[in-house]
Structure formats: structure tokens, C-alpha cells
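*Asks:* The sequence isn't on hand, but the structure is:
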């Protein structure tokens, strides 16, 4: 199985139907929103649901911490790893 970063990249591609993007196209440290991957708040909601479904992670949409987790693939990896060891 691929590493967690690649798994999360594939999940983003699948959940958001990013047909023109491959796992290799997504920089692990690049921003997911704005200049990076260019996701928006609707995408964030869909990703939050996918994280809940796949990793049983519950996020508070209003939380500043949650916004930090959605900063990049690397920050999502940190979140998932922290939740899995908790």
C-alpha cells in the first residue's frame, strides 16, 4: 500500500473528481487552497466528510485548528497519524 500522503492525495482526487490531476501532480507541502491546489470551502466540507468516513476523524469546521489541518497534504497526514494513535 502507498504511504499516507499518497493515499490522501488519491482521496482528494477521487472525492473532488479532479480528473486532470494525478497523485504526482499534488505537492505534499503546497497549499490545498488558494495558489496551491485551488480548493474552496465546498471542497473543504467534502474532504471533511471523506476524512470522517475513511479515518473516523471528526472535525469542527469553525475551529482554527481545523483550518490548519487543511493547509496542505502534510498537515492532513499529521492529523490522520495523530488520530490513529489517539
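*Replies:* Noted; the coordinates are in hand. Just so you know, these numbers come straight off a predicted model, no measurement behind them.

*Asks:* okay, CA-based contacts and neighbour counts for the rest of this
*Replies:* OK.

*Asks:* So which residues of the chain form helices?
*Replies:* Using DSSP state H, the helices of the chain run over 4-15, 41-55, 64-69, 73-85.

*Asks:* out of those helices, deepest packed?
*Replies:* Most buried of the helices of the chain, by mean neighbour count (mean count of other C-alpha atoms under 10 Å): helix 4-15, with a mean of 18.

*Asks:* one more structure, for comparison:
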């Protein structure tokens, strides 16, 4: 796999995850308006801890991976669309 293919696949996954977030939370924002490095909660997208739990649930179902509430890395994983997508790419079921 070339870097170009990997980068394109990462972009596709980011778009897919952004669409999943918008659908799961019924947000009034277009998936393409979610910037990859923008914070998902707080001042960025404005999500709260309940929203993040909902995202964890749909991501777990969609990609066959376990996101646990007691994971010390959750703050990093859910810090942005890019970090969430990186985590999914590394841990999703084949």
C-alpha cells in the first residue's frame, strides 16, 4: 500500500465517521463541515460526555471494536475527528 492510498483511505474513513457522528447525534451540521483537527467536545463541535458515549456505542457497533468508559486514553481518542479515525483504523475488526 502506498502512502497516497493510505492517505486516501484515511480521508474516506474520516468522512464516514463524520457522517456517523452527525447521524447518531442528529446534529445540525454537515459531515464535511467537521474539521479533522477540531475538538469534538467543548469549544469545537460542542459535544458533551453523553454525546461521546453515544458516539462510542455507534463506532463500536459499526467497526467491531471495544471502546470502554474506563479507558485512560478516551480523552485522546475523542479529542478530534482525526484522533478518533486514527484509533478506529488501528483497532477495527478486519
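*Replies:* Everything's here; your move. Predicted model only: the values in this text are computed from it and were never measured.

*Asks:* where does the TM-score land?
*Replies:* Here the TM-score for the pair of chains, by TM-score structural alignment, normalised by the length of structure 1, is 0.89; 84 aligned residues with a C-alpha RMSD of 1.6 Å.

*Asks:* So for residue 31 of structure 1, which of the helices of structure 1 sits nearest?
*Replies:* Within these, the stretch nearest residue 31 of structure 1 is helix 73-85; the backing value is 7.9 Å (C-alpha to C-alpha).

*Asks:* if we can go back for a sec, can you list the helices of structure 1 in CSV and add distance to residue 33 of structure 1?
*Replies:* CSV is the format used below for those (distance: least, C-alpha to C-alpha, whole Å):
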stretch, distance to residue 33 of structure 1
helix 4-15, 12
helix 41-55, 9
helix 64-69, 10
helix 73-85, 11
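
*Asks:* Can you tell me which of those is nearest to residue 22 of structure 1?
*Replies:* Short answer: helix 4-15, nearest of these by C-alpha to C-alpha, at 7.4 Å.

*Asks:* name the helices or strands packed onto that closest one?
*Replies:* Secondary-structure packing of helix 4-15 of structure 1 (3 or more C-alpha pairs under 8 Å, 6 or more residues apart in numbering; DSSP states H and E): helix 41-55, helix 73-85.
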